[in-house]
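S.K.: sequence unknown, structure follows:
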């Protein structure tokens, strides 16, 4: 006998919710980008990393998800950054090994601490493959850009998701 799976289509997100997601993502990423552009111009520092794009999807577009909650956003990024820096420092000349060590260990640490935030895996990976500017930061990477940028995005998520009708963020 064959096994059949019934696929139930998800309801389409309303145009208003899509607009609120867009507004939140635009303002959140713009804030981090503007601070990088104007406050850090002339330095080798940045407040923006690639994994923040994925965080924006969660905290502005899937704010109901347990993975999008503030504890997960902040804890997942910060712990993963520490793990990634540690992996690079242990194996600085073996990026092929430091990269999977960083991501796999970040997943385990996030699971152990109840802070799973999928973009955290990218944050750990960026600590390994991010280049000399990231490597020179050492553990400061966990505070700046990671914690600072994630916190700024969280502030925007708290405001936008409070103003947007039909949204409750954070979840209790």
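M.R.: Thanks, I have the structure now. Remember, it's a predicted structure, so these values are computed and weren't measured experimentally. Residues are numbered from 1 along each chain as shown.

S.K.: all contacts plus neighbour counts: C-alpha atoms, from now on.
M.R.: Will do.

S.K.: next one: residue 56 from residue 158, what distance?
M.R.: 12 Å (CA to CA, to the nearest Å).

S.K.: neighbour-wise, which of those two wins?
M.R.: residue 56 (26 against 18; other CA atoms under 10 Å).

S.K.: now that one: closest residue in space that isn't a chain neighbour?
M.R.: Residue nearest to residue 56 in three dimensions, not counting chain neighbours: residue 25, with 5.5 Å by CA to CA, 6 or more residues apart in numbering.

S.K.: could you count how many residues lie near that neighbour?
M.R.: 25.

S.K.: wouldn't it be in contact with residue 54 here?
M.R.: No - between residue 25 and residue 54 there is no contact under CA atoms under 8 Å: 10.2 Å.

S.K.: another structure for you, compare them:
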């Protein structure tokens, strides 16, 4: 329990630093939930790299599509969160924290050219920290599978 907590804190502190550098602190809440899955339940399908990275990116893309079609509102954000779930299910990349990423996109209207690469990097950082922790036997082996 304690090693997983320490790894999650370390990974999230790295993301806070990255977010501060890029002025995108709102990425931290959905990625904190992603970290909880990676370090707290590393064997779950929702925790696997395909779902973490793919789910986050597909949900963000869904958010940008909804933003372009419906604009920024709480109603559009709710629609984006729900549609993100459907997109992840179709793509076989289920990752529940990513639905919040779609909501954040609609509510904050970030520039896709900055947001998407940062999100991809942040998700990959979480996966890499999870892998390193698993390889060093600090936490259970991660990932259980890649694809």
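M.R.: Nice, I can see it. The structure displayed is predicted, hence computed values, not measured ones.

S.K.: just tell me what the residue nearest to residue 56 of structure 1 corresponds to in structure 2.
M.R.: Here residue 25 of structure 1 is matched to residue 8 in structure 2, going by TM-score structural alignment.

S.K.: tell me which element its match is part of?
M.R.: helix 2-22 (DSSP states H and E).

S.K.: would you mark the buried spots in the next helix or strand along the chain from that helix?
M.R.: Elements were assigned by DSSP H and E; along the chain past helix 2-22 of structure 2, the next helix or strand is helix 28-40. When burial is assessed from 16 or more other CA atoms under 10 Å, helix 28-40 of structure 2 yields the following buried residues: 28, 30, 31, 32, 33, 34, 35, 36, 37, 38, 39, 40.

S.K.: that older thread, between the helix holding residue 8 of structure 2 and helix 28-40, how many degrees?
M.R.: Orientation check (axes from the mean of the first three to the mean of the last three CA atoms, to 10 degrees): helix 2-22 of structure 2 against helix 28-40 gives 150 degrees.

S.K.: for helix 2-22 of structure 2, packing partners?
M.R.: Judged by 3 or more CA pairs under 8 Å, 6 or more residues apart in numbering; DSSP states H and E, the packing partners of helix 2-22 of structure 2 are helix 28-40, helix 112-135.

S.K.: if we can go back for a sec, and of the buried residues of helix 28-40 of structure 2, the nearest to residue 111 of structure 2?
M.R.: residue 28 (17.0 Å; CA to CA).

S.K.: what's the burial count for whichever residue in structure 2 pairs up with residue 111 of structure 1?
M.R.: The alignment partner of residue 111 of structure 1 in structure 2, by TM-score structural alignment, is residue 89. Burial of residue 89 of structure 2 is recorded as 13 neighbouring residues (other CA under 10 Å).

S.K.: show me what contacts residue 89 of structure 2?
M.R.: By CA atoms under 8 Å, 6 or more residues apart in numbering, no residues touch residue 89 of structure 2.

S.K.: and with 10 Å instead?
M.R.: The contact partners of residue 89 of structure 2, by CA atoms under 10 Å, 6 or more residues apart in numbering, come to 55, 83, 95.

S.K.: dump those to JSON lines, plus secondary structure, distance to residue 48 of structure 2 and neighbour count.
M.R.: Output for those, formatted as JSON lines (DSSP: H, G, I helix; E, B strand; the rest coil; distance: CA to CA, whole Å; neighbours: other CA atoms under 10 Å):
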{"residue": "55", "secondary structure": "helix", "distance to residue 48 of structure 2": "10", "neighbour count": "29"}
{"residue": "83", "secondary structure": "helix", "distance to residue 48 of structure 2": "21", "neighbour count": "18"}
{"residue": "95", "secondary structure": "coil", "distance to residue 48 of structure 2": "9", "neighbour count": "27"}
